[in-house]
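Chemist: Pasting the sequence and the predicted coordinates here, then a few questions.
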Amino acid sequence: MIRVLLVDDQPLVRAGLRMLCDTEELIEVVGEAGDGEQAVRLAERLTPDVVLMDLRMPRLDGIEASRRILRNLPATRIVVLTTFDDDDHLYPALEAGACGFLAKDAEPAELLAAIGRAAAGESPFSPRVLDRLVDQALRARQPRRATGPQLPEGITEREREVLALLGDGLANAEIAERLNLGVTTVKTHVAGLMGKTGRANRVQLAILAVQLGLSGG
């Protein structure tokens, strides 16, 4: 059972998310929070596996709430739910430790699958949100660089293939099927890529893949 905490300042949004989660027997909504401070308190008390986190909320925003939750509960997986006017919050949320990013208008099946992927240690994201994360990263983190990032030396051809598929948003099982590899082997390649590139998680690897032009973006 995947224990989920819903965090959004709009009651109707939380109600819709709860109804959706209730359709999946392997997901249990253990609590709801209407602001960041309440989210931190409930997370500490309920220890959810996955938090669906809004970014703009009163009292404490989703970025700082994510940071505080992960400080005390590092195993918790936080998936950000974003709208198209949240761009300035996306990269800070990534830095705060969010493992995934979904548009609020994502299909129900996509959201349910994202919860499962997050709980399994992967980093779900909508391709459109990835594009915006890349734009934000380039604007905010590389304003003076004449050239984009380079692929570090020592990356194997297989790792390059895995990196490209991460940029396309594929899960480990999908990458394994595409490349005719075992899932454990894919996990090893992902871990190796993190070490060689200095990226902390799959989302950052996916951003790198798009920046390098390895994926379809």
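Modeler: Good, I have the coordinates.
Chemist: drop to CA atoms for contacts and neighbour counts, all remaining ones
Modeler: Will do.
Chemist: by contact count, what packs against the helix or strand encompassing Leu208?
Modeler: Using DSSP states H and E, Leu208 sits in helix 202-211. Helices and strands touching helix 202-211, by 3 or more CA pairs under 8 Å, 6 or more residues apart in numbering; DSSP states H and E, are helix 127-141, helix 157-167, helix 183-197.
Chemist: Out of those, which one sits most buried?
Modeler: helix 157-167 (a mean of 21; mean count of other CA atoms under 10 Å).
Chemist: tell me the contacts of Thr185?
Modeler: Ala176 (CA atoms under 8 Å, 6 or more residues apart in numbering).
Chemist: for this structure, what spans make up the helices?
Modeler: 11-21, 36-46, 62-72, 87-96, 108-119, 127-141, 157-167, 172-179, 183-197, 202-211 (DSSP state H).
Chemist: let's bring in a second one:
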Amino acid sequence: MASSDVKLIGAWASPFVMRPRIALNLKSVPYEFLQETFGSKSELLLKSNPVHKKIPVLLHADKPVSESNIIVEYIDDTWSSSGPSILPSDPYDRAMARFWAAYIDEKWFVALRGFLRAGGEEEKKAVIAQLEEGNAFLEKAFIDCSKGKPFFNGDNIGYLDIALGCFLAWLRVTELAVSYKILDEAKTPSLSKWAENFCNDPAVKPVMPETAKLAEFAKKIFPKPQA
């Protein structure tokens, strides 16, 4: 399939855009990346996703698919014969992957983002408590899902790996900004090793934002709270 048949509307810094980019790489699907400018929405984006008006949007033969995790599932289904399966084949494992992916978006990432916006020390302590609780949950989830293998999905990166791994660049930036080790090897050794494996995977490396570049971008969208 020609790359012109597959297009992705997104932005380099968005962790949610990273999800379909990794999935497309895993499936060896060539695509055209249509970069949105921060602070504005293109006519194509508004036309392709009139409901939420958000990135990412996958255009496959000019048909739009929105919402990052839905796009990942669409990619897995559409190119099922190419590359490893992204979603687990077992129904229970698949349900658990979706459960933890929802937890990551609705709870864990909200706490991570809150760290960059936290003002006083009490607010920061509350965020740290939320993140440490979340990391403990995810450490156990990794042990249960991976069954002793490198990724949540086993031998290869899968749905839950993508759901969490897309935030690792932002996690590094947050650690630098707040001078606090969020993913601590002493507390979550399995998750820390997983993060290293994930970032070194050839499907991930080309789309993982550079920490320094992302840190500069973060200063624009997360100004320091006034004392």
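Modeler: Received, thanks. This is a predicted model, so every value here is computed, not measured.
Chemist: After superposition, what is the TM-score?
Modeler: Superposed pair, TM-score by TM-score structural alignment, normalised by the length of structure 1: 0.27. Supporting alignment: 100 aligned residues with a CA RMSD of 5.6 Å.
Chemist: before we move on, the earlier item: out of the helices and strands packed on helix 202-211 of structure 1, the one nearest Pro92 of structure 1 is which?
Modeler: When those are compared by CA to CA, helix 127-141 sits nearest Pro92 of structure 1, at 9.6 Å.
Chemist: That closest one to helix 87-96, inter-axis angle?
Modeler: 80 degrees (axes from the mean of the first three to the mean of the last three CA atoms, to 10 degrees).
Chemist: one step back: now do the buried residues in the helix holding Leu208 of structure 1.
Modeler: Within helix 202-211 of structure 1, the residues scored as buried using 16 or more other CA atoms under 10 Å are Arg202, Val203, Gln204, Leu205, Ala206, Ile207, Leu208, Ala209, Val210, Gln211.
Chemist: Do I have it right that the fourth one meets Leu165?
Modeler: Yep, that's Leu205 of structure 1 we're talking about. No: taking CA atoms under 8 Å as the definition, Leu205 of structure 1 is not a contact partner of Leu165, at 10.2 Å.
Chemist: and the helices and strands packed on helix 202-211 of structure 1 as CSV, adding distance to Ala96 of structure 1?
Modeler: Below are those laid out as CSV (distance: least, CA to CA, whole Å):
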stretch, distance to Ala96 of structure 1
helix 127-141, 14
helix 157-167, 21
helix 183-197, 17
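Chemist: How about the contacts made by the closest residue to Leu130 of structure 1 other than its chain neighbours?
Modeler: Nearest-residue entry for Leu130 of structure 1: Ile207, 6.8 Å, with adjacent residues in sequence omitted and distances by CA to CA, 6 or more residues apart in numbering. Applying CA under 8 Å, 6+ apart, we find Ile207 of structure 1 in contact with Leu130, Leu133, Val134, Gly167.
Chemist: Kindly recompute the last result at 7 Å.
Modeler: Leu130, Val134, Gly167 (CA atoms under 7 Å, 6 or more residues apart in numbering).
Chemist: need the helices for structure 2, in chain order.
Modeler: Under DSSP H, structure 2 gives helices at 15-26, 43-48, 68-78, 91-103, 109-117, 121-146, 159-165, 168-178, 189-199, 211-221.
Chemist: how about CSV for those helices, with distance to Lys7 of structure 2 and mean neighbour count added?
Modeler: Putting these into CSV (distance: least, CA to CA, whole Å; neighbours: other CA atoms under 10 Å) gives the following:
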stretch, distance to Lys7 of structure 2, mean neighbour count
helix 15-26, 10, 24
helix 43-48, 11, 15
helix 68-78, 12, 19
helix 91-103, 24, 16
helix 109-117, 27, 18
helix 121-146, 32, 16
helix 159-165, 19, 24
helix 168-178, 24, 18
helix 189-199, 24, 17
helix 211-221, 24, 14
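Chemist: Distance to Leu59 of structure 2 for those helices - can I get that in a markdown table?
Modeler: Shown next, in a markdown table, are those (distance: least, CA to CA, whole Å):
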| stretch | distance to Leu59 of structure 2 |
| --- | --- |
| helix 15-26 | 11 |
| helix 43-48 | 8 |
| helix 68-78 | 10 |
| helix 91-103 | 23 |
| helix 109-117 | 26 |
| helix 121-146 | 32 |
| helix 159-165 | 20 |
| helix 168-178 | 26 |
| helix 189-199 | 26 |
| helix 211-221 | 26 |
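Chemist: Which among those is found nearest to His60 of structure 2?
Modeler: helix 68-78 (9.8 Å).
Chemist: quick one: that closest one to helix 15-26, angle?
Modeler: Going by the same axes, to 10 degrees, helix 68-78 of structure 2 makes 10 degrees with helix 15-26.
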